[in-house]
Structure formats: C-alpha cells, structure tokens
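J.: Got a predicted structure plus its sequence, pasted below:
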Amino acid sequence: MTPRLRTVLLAGGGGGARLARGFYGLVSEANTLVLTNPGDDFEHLGLLVCPDTDSVLYAVADAIDAKRGWGRESESWSVLAEIERLGGATWFQLGDRDIALHLLRRVGLDAGQSLACVTADLAERLGIQALQIVPATEQRVRTILTTGEGDLDFQSYFVGRKCEPKVESLQFQGAAEATPAPDLLTFLKAGCDAVILGPSNPYLSLAPMLAISGIVEALGNAAPVMAVAPIVDGAAVKGPLAKLMTDRGLEPTALSWVDEMKTLYPGLIDLWVLDSRDQEAAEVLRLRGDRVLVCDTMMTDTTQKIALASQLIEEVKRFV
C-alpha cells in the first residue's frame, strides 16, 4: 500500500477554504494539515469570531453558504434582528447557526482549552474526520491596514468600509512575538512532502500567517513550496486583491502576483500554479527558469475542488 503524502495547506479566505474541501475529498491519498489565518479574528458581542478558520470548517463540512462564500448555509437571523431591535451592533452579521459555533468556541476557551484544541473539537462536531484544521498560532495576531482614513482593523476595513479606503501599508500586530502552532511544528517534524499556499489574498490571508516569527523558515526548510494563483485572466477570483494590488501600483495579473510574491518571500516558492487562461504568463515564467503548473484552478463545485487538489498531489509526487 502506497503511503499517503504529507502536505500542509495554508488556507485563507474563500479560495483557501475551497481548496481545503478539495483535499478533504482526497484524505486516502494525502494526510493534510490545513493552516488557517488568525489575522481576521476579532471579538464581537463577547465572542471570538475567527472568519477564515470558520470558512474552512464550513467549507470542508459542506455547510458554507455557497452564494455568499462565508457563513452557514440555510442560515436564520433571529438573534441579529433582536440585537438590532435592542439597539446593539449589527454592522457585522452573525447568523443564528454561526453564533452557536462561536458560543461553543467561547465555552472551550473559557475552560482553558487551546485555540487548536477548540478548533479540532468544532471540526469533529461538524463531522470532519481525517483532516487537521489548525490556526497558525495560539497567540493574538491582528491585521491592521493604514489607509487614507487612518488605521483600520481588518473587519472595519473589509466589512465596515467595504474595502473602499486606499491602503497605504499593512502591519500584523503580534506576529513578531507569536510562534507557529505547535501542531504545525509537530507535523513538519514527522515529515512533509509539500507546502501549498492556497489561492488566497497574499496581503490579507497569507501574509498574517507568514509574518509569524519563524514560520517561513519552518515551512521552507520542510518541503518544496507551491503557490496557487488567486488571479485568473487579469482578475481576482474573489475579494479585494485586485484593488489592493492597484493601490500598490501593480497591475492585477498572474505575472504581477508572481513578482510580488517573489519580492515578499524571496526564494520561498518552488512551483507556481497558474490557471489555464494564463498560459502566456506561464510561458514567460518558464523562460525565466521558473517551474510552472498550468491547470484549471477555478473551483465552482466540489468536483472541481477535488480535481485541483488531485492535480496538486500528482505534482507533489514529482517532487518526492
């Protein structure tokens, strides 16, 4: 019997969550640890909300609202309506089923459990088996955006201001003092065949994880690193990436994304995964000496999610 490959997937936002669902469909072929972004986490109504972690949990459990790309499917809003009636804060929408998960997270944390243990418990409650979903650190890391309107935390920028202010710079508070999740280090120590950077926003979803002290070195020294492009045919698949690149004076293309990733993380990435609609960009990269995989990276249904994960696994086998 062929041993399962050991892979780490960095999953932030919708793209990373969809790819995590793809790897969940291939647990017989790959033992995957999914690392989630803590930079979006914040306290709301007395609850710790972990949007990227929860998106991964819901996507893997086939419980995510596919139309919105976040939150629970078949959601109801009775609690939010009552909060509004009582004059409470409703700018950040939490549905009833979503609140139930946050309440259970609060119970676990208040009982002294680690965030990783609480996340594993929530995954089990959602019926997820044979896939580790681990927040990138146990310490507090928060994304702060410096804009023309001043400093904004991620949720104030993303939800409150709908990504409208021009972003001048980013900082990840607490990342330099934080340490990588113990479960990640244990997984890497036992052996790893590949690290995959999901098709996630490099500034808002991947960077908070990669800013954690020592994590780039740990990942880069453990295995070959491949990165899946979140830009397809000159447009961001989802979210504010194209705007953020424009704010930085960059053209939102797959080639610009590669160049930016090389600037941010020199020498880290061994293989670039581009969509088939970016064949010209792939040829340019190959002429530069880069290793490139071209395939269909759009994941509109479960079959496509699993298909992309399968192609990545086949590429990993060429490294092993």
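T.: That came through fine.
J.: all contacts plus neighbour counts: C-alpha atoms, from now on.
T.: Fine.
J.: quick one, longest helix in the chain?
T.: Counting residues, the longest helix found in the chain (DSSP state H) is helix 302-319.
J.: Run through who's touching that one.
T.: Contacting residues not belonging to helix 302-319 are listed as 5, 18-19, 21-26, 30, 193-194, 224, 295-299 [CA atoms under 8 Å, 6 or more residues apart in numbering].
J.: Among those residues, which are located in strands?
T.: Leu5, Ala30, Ala194, Cys295 (DSSP state E).
J.: ok, of those residues, which one's closest to Arg142?
T.: Distances from Arg142 to those, taken as CA to CA, are shortest for Ala194 (27.1 Å).
J.: separation between that closest one and Asp233?
T.: Here Ala194 is placed at a distance of 26 Å from Asp233 (CA to CA, to the nearest Å).
J.: Tell me which of those two has more neighbours.
T.: Ala194 (27 against 16; other CA atoms under 10 Å).
J.: unless I'm mixing things up, that one is touching Asn221, no?
T.: No. Contact between Ala194 and Asn221 fails when scored by CA atoms under 8 Å: they sit 10.5 Å apart.
J.: try it against this one:
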Amino acid sequence: MSELNITLLAGGVGGAKAAEGLTLGPYRNGLNIIGNIGDDQSFHGLWVSPDIDTLTYTLANAIDRDQGWGLKGDSKRVLSQLQTLGCDTWMQLGDLDFATHIYRTVQRQAGVRPTEIARAIARGYQVDVPIWLPTDHTVATKLDTESGWLDFQDYFVGERCAPKVRQVCYHNAHLATATPEALAAIDNAQLIVIAPSNPLLSIGAILAIPGIRSAIEQSRAPVIAISPLIAGQAMKGPAAKLMQELDMRPDCLGIAQFYQGLIDLLVIDESDAHLAPAIEKLGIQTLQTAIVMNEPSDREHKMRTIITMASQQLGIHLSARACA
C-alpha cells in the first residue's frame, strides 16, 4: 500500500465514488475522508445524515448501487405504514436504514459527539477508513428559491431541484467549530483532494465551517479538485443548473473560478480540454483525463490514474507499488 496521506473532501454520490475508488486502490491506509453534513435533517423525529451514510454504506459495499443511496435489498414497510398514518413520506428511508437513524438520534440525545457517532456507525458496518465530520455543530444548507427558503432535502428530494435558486447559505456555519479530527486530517495530508461533488451543495458546506478553508490554504499539501461537470453537464445532480441560476459559468471553468485561491490543480475531462488555457490563466494547473466513474473497478482505476498523474505533475513522490 502507498504511504501517501490523502485527505478527501466528499459529499453526495460523486464523493462516495471517489472515496470508494481510493479505498479499493493503494491509498487506503493513508486515506482520511471529511464528509458533508450540510444536508443533515430531521425526519419522523430522527436525525438523518444522508451524505455521511452514503459514504459509509458505499465503503461497506452495502449501498443500493441502482439508486446510489440507501441500503441494498432494503424494504420500505415502515415508510408505507407512516404514509397510512398520514405522514409525509417523500424522503425515502428504508427499513434497515431507519436503524442507522434511530441509533444516531439516541446517541445524540445522550450527548455523544456526532463525530464519535459517525465512527461507531462506520465500525458497525466494518468500515475502517476514517470518515470525519467537519464540525460537531448543526450546519444546514438552505436555498433561497422562487418558492421561498427551502432546507436542502426539501429542495433536492421534495422539490426535485425544480425551483429556481437565488442564493445558497450554510445556516449557523459562522457559529460552528471545526472538529480536531478534520483539522488534523488536513494538517497531516500530503495531498488534499476535493471529490467531484457539487461545489455549492456539498463542498461549500464543508468549506463554510470556520477553520476548514484556512487550514487547507495554510497546508503544505497540494490541493487538487476533480470537476463534477463534463461538457457543461453534471455527472449527477443539479450542479450545472444551480451554477447557471447563480450567474456562475456552468462548466469546469466555473468550477475553477469557484475554487480559485484554494486549489493548485483541477482535473477535467478530456472533452473539456479547450477550457484548459482559461483555467490555467487563473493560476490553476489542469490535468486532462477520463473522469467518469461507473463500476467500482472503474472508480479504482480512475482514482489511481488521477492521483498518479497529479502527483507526477505536482512533484509528489509515490511509492513504486502505488504507481503499479
């Protein structure tokens, strides 16, 4: 295994794919993951943490790969009964998935740190790669839309991203404190990788936590980001639509502009090679390669290729085994 210490910032399905690719390759032992908690929300009296759970289930190979979230083979009998009782059930939670949320809620009510709860759930699923929370405080991604202010899940799942967005905010982020585990993961990293996650809805919530962005900026480790957009289209989710509504360029140049001052290199798809000169004018190097990640073996190959090529370009030494 490689001795390269990598810290991955991840949210959504794109973040889980990148995380899985790294854990299946030679970088597992040196990997730390900082996940998005901005889309956490309460449903049926239970605290649900979708992005952290998606990371956990994916790394446990327990994810429902057809839908990209939830547990494979799960049923929805509880949800069906809740619907019979007159509850809103647009947030699709499986029966086995409910166990995770019940455990998390009980532990939170007992005063256990959310970071420790997330680690305990990961251990329960036999995931040994550290998944750290950026903060133990509650920070909520909210969107100002033509339908009014919406919590993230109401926008993303309830409204299926349909309302036009005027503003994105990370409620209470200014009151939050970064976890020491997340800061240590950044400080100890030899390479920091931003997954191909939605920059506004996933990565933005992590960077909004006081101390996280400054720790990355002050880190001695090079920082690379993988574009979630290919030829102006999101690999999954509403990133392009959202960026366009907020007067941002809905392409990998817009991604570079969002991360300008934070990253050293942006990984873009070969089809976006024509945008490389404009990105490089921002002081950001580009790496052009195929970035679509489908099956787990494909994710491992793509992430190994990205890390190897980026490390060579940035002058990071890799072991011979990591390059093999």
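T.: Now that the structure is in, tell me what you want to look at. These figures come from a predicted structure and were not determined experimentally.
J.: Any buried residues in the longest helix of structure 1, and which?
T.: Neighbour counts over helix 302-319 of structure 1 (16 or more other CA atoms under 10 Å) mark Thr302, Gln304, Lys305, Ile306, Ala307, Leu308, Ala309, Ser310, Leu312, Ile313, Val316 as buried.
J.: cool, stretch 119-133 of structure 2 as well?
T.: So stretch 119-133 of structure 2, judged by 16+ other CA under 10 Å, has buried residues Arg119, Ile121, Ala122, Val127, Asp128, Val129, Pro130, Ile131, Trp132, Leu133.
J.: can you check stretch 279-297 of structure 1 too?
T.: Gln279, Ala281, Ala282, Leu285, Val292, Leu293, Val294, Cys295, Asp296, Thr297.
J.: just stretch 61-68 of structure 2 next, same as before
T.: Under the neighbour-count criterion of 16+ other CA under 10 Å, stretch 61-68 of structure 2 has Asn61, Ala62, Ile63, Asp64, Gly68 buried.
J.: whereabouts in structure 1 does it align?
T.: The aligned range for stretch 61-68 of structure 2 in structure 1 is 62-69, by TM-score structural alignment.
J.: And the contacts of the matching stretch?
T.: For stretch 62-69 of structure 1, the external contacting residues (CA under 8 Å, 6+ apart) are Gly14, Ser55, Tyr58, Trp70, Gly71, Arg72, Glu73, Ser74.
J.: which one of those is nearest Leu271 of structure 1?
T.: Leu271 of structure 1 has its nearest neighbour among the contacts of stretch 62-69 of structure 1 in Gly14, at 21.6 Å by CA to CA.
J.: How about the counterpart of the closest one in structure 2: what's its closest non-neighbour residue?
T.: In structure 2, Gly14 of structure 1 lines up with Val13, judged by TM-score structural alignment. If the residues on either side of it in the chain are set aside, Val13 of structure 2 comes closest to Gly68, at 6.4 Å by CA to CA, 6 or more residues apart in numbering.
J.: Same question for Ala16 of structure 2.
T.: What sits nearest to Ala16 of structure 2 in space, not counting adjacent residues and going by CA to CA, 6+ apart, is Leu55, at 5.0 Å.
J.: who's in contact with the one helix or strand the one you found maps to?
T.: Using DSSP states H and E, Leu55 of structure 2 maps to helix 50-59. Helix 50-59 of structure 2 is contacted from outside by 11-13, 15-17, 19-20, 23, 35-37, 39-40, 63, 68-71, 118, 121-122, 125, 127, 131, using CA under 8 Å, 6+ apart.
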